[in-house]
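Q: Could you look at this predicted model? Sequence included:
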Amino acid sequence: MANYSHDRIVPFKDSEAGKKQQVAEMFDKIAFRYDFLNRFLSGGIDLYWRRRAIREAGAVINGKGVAAGSEAGAESHEPGEILDVATGTADMAIMMARYLPVVRITGVDISTGMLEIGRQKINRLQLQQRITLQTGDSEFLQFPDETFDAITVAFGVRNFEHLEKGLKEMFRVLKPGGRLVVLEFSQPHTPGIRQVYDLYLRLVAPNVGKMVSSSREAYQYLNDSVKAFPEGAAFLRILDGCGYARTRLHRLSLGICSLYTGEKAKLPAGR
């Protein structure tokens, strides 16, 4: 299984702990300010990115005959099952519950601090029957093979300690015909835009993070991991190598964010 330079990027360079332990500690530390910093540092554009990803996941659910936005009392269908990996404070899960009202969502994350904030939000919105959160590691998902119709990961694959292991484990729990949808930060290629974005990640985000959450390391890690991540065509090749079919890339907002999709091929008829 291949190793990538981003696998070795960690938040706390002086720590002897492994990447996933450091990532869990980092997110536990900033959980109480995470949602605010997301909205503030992205100017709210991350909500648009998430809606685009939900549309891709919802297309698979629609293909089963479950219509997004179906009214109560409409034709009965088995609810779709979606797994949200690196769910954090459940932002993505809550948005999916809003836009895909006939799906059940399971969110997993290695940070108990982030999950606690997520459960508070879910309880406040009375979505306990639609969304379940649990502590979980992307490399060891505690679900049977072929459980989910779609899997989403919003800004989480950079945090995997072993990228291919996480991608293959998600492939395992995806149903044939199911779809993986990944949102991840990327680097713009347009001259001028790239330089401004680099300056923002290198100076602005870490300093704002330090002021608001007392953790400059978390947003320095954001800069370092974005630069090291195998984005674009390189990530599509990794998805292909992990078994995904019909892999696609959509660059969003001048390439600041990338939306990747890949599917698990359906079994031949009669198998």
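A: Thanks, I have it.

Q: make it CA atoms for all contacts and neighbour counts henceforth
A: Fine.

Q: Burial check on M95, number of neighbours?
A: When neighbours are defined as other Cα atoms under 10 Å, M95 has 15 of them.

Q: And for the one 5 residues further on?
A: By the other Cα under 10 Å criterion, the neighbourhood of L100 contains 23 residues.

Q: same check, this time on G44
A: If you count neighbours by other Cα under 10 Å, G44 ends up with 13.

Q: here comes the other one, which I'd like you to weigh against the first:
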Amino acid sequence: MSNNYLHDKVVPRADSEKSKKEQVAEMFDTIAPRYDLLNRFLSLGIDKGWRRKALNQLKALQPQLMLDVATGTADVAIMAAHRLQPKRIIGIDISEKMLEGGRKKIENKGLSTVIELQSGDSETINFPDNTFDAVTVAFGVRNFENLEKGLSEINRVLKPGGRLVVLEFSKPWLPGFSALCKWYIGKLSPAIAGTVSNKQAYQYLNSSIQAFPEGKAFTAVLTKTGFKQTQCKPLTFGICSIYTGDK
């Protein structure tokens, strides 16, 4: 797999010898205790609506077995359990601390029989070919160390006719709004995060958004890694986009 995407090389700490994967896992372990709180605050709560719209892309498919990659604290898995009512959802993530937070939430909501969280990596998914009806990734593809390898693995574990839904930040196109978002994500978010969590993590968030191949560039990567009927739906003036691809 080629590894020529700018975002593959964007890391939380440029001065570290560790791989992007190791750095991202460490970073999320550090911010895990405050992650949900900060997310709601910094996204002004809009992220819930984005997740709902992303999961709506799977309604007609009625998936019974789902995989949530880069599940974090399991927000998407929990919402999918309520909205799509599959028999089973597996969530994987490379940050053990984020998974711990997710497991607590799942238990509190009485969903332990439906959702199982496992330590796992997008580039070596520990399941056989053609296992899942649907795969979701929310705000996680930017953190893949090798974008094509991660997407090819997702394609491998999807059943024929299955669907991948990706929710990811993008750059808004409305001139004044675009400048405001750039300031908010580039300057204000890291400053706020620095007072309660990890400033560097939110600086990395901004750098990785700027470097990510969004829109048609990303649907082209989906096509290259084996997906068909690829689509991009921008949300909230393009702050965020939903991408879909079928196997």
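A: Noted; the coordinates are in hand. Keep in mind the model is a prediction, meaning the values are calculated, not measured.

Q: Give the aligned equivalent of R194 of the first structure in the second structure.
A: With TM-score structural alignment as the criterion, R194 of the first structure lines up with S178 in the second structure.

Q: With the flanking residues excluded, which residue is spatially nearest to its match?
A: Leaving aside its chain neighbours, S178 of the second structure sits nearest to P172 (5.1 Å; criterion: Cα to Cα, 6 or more residues apart in numbering).

Q: residues in the second structure aligned with the strand with the most length in the first structure?
A: What stands out as the longest strand in the first structure, according to DSSP state E, is strand 174-185. Aligned by TM-score structural alignment, strand 174-185 of the first structure corresponds to residues 158-169 of the second structure.

Q: Tell me how far the aligned residue in the second structure for F155 of the first structure lies from E22 of the second structure.
A: Aligned against the second structure by TM-score structural alignment, F155 of the first structure finds its counterpart in F139. Counting by Cα to Cα, to the nearest Å, the separation of F139 of the second structure from E22 of the second structure is 18 Å.

Q: which of the two has more neighbours?
A: Between F139 of the second structure and E22, counted using other Cα under 10 Å, the more crowded position is F139 (19 against 15).

Q: one step back: going by contacts, tell me the helices and strands next to the longest strand of the first structure.
A: Helices and strands touching strand 174-185 of the first structure, by 3 or more Cα pairs under 8 Å, 6 or more residues apart in numbering; DSSP states H and E, are helix 45-63, strand 148-154, strand 257-263.

Q: Make JSON lines from these and add distance to F235 of the first structure and mean neighbour count to it.
A: Below are those laid out as JSON lines (distance: least, Cα to Cα, whole Å; neighbours: other Cα atoms under 10 Å):
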{"stretch": "helix 45-63", "distance to F235 of the first structure": "17", "mean neighbour count": "18"}
{"stretch": "strand 148-154", "distance to F235 of the first structure": "14", "mean neighbour count": "25"}
{"stretch": "strand 257-263", "distance to F235 of the first structure": "8", "mean neighbour count": "22"}
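
Q: Redo these as JSON lines? Include distance to S215 of the first structure.
A: What follows is those, written out as JSON lines (distance: least, Cα to Cα, whole Å):
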{"stretch": "helix 45-63", "distance to S215 of the first structure": "21"}
{"stretch": "strand 148-154", "distance to S215 of the first structure": "21"}
{"stretch": "strand 257-263", "distance to S215 of the first structure": "23"}
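
Q: Can you say which of the ones you listed is nearest to Y99 of the first structure?
A: Nearest to Y99 of the first structure, of all these, is helix 45-63, at 7.7 Å by Cα to Cα.
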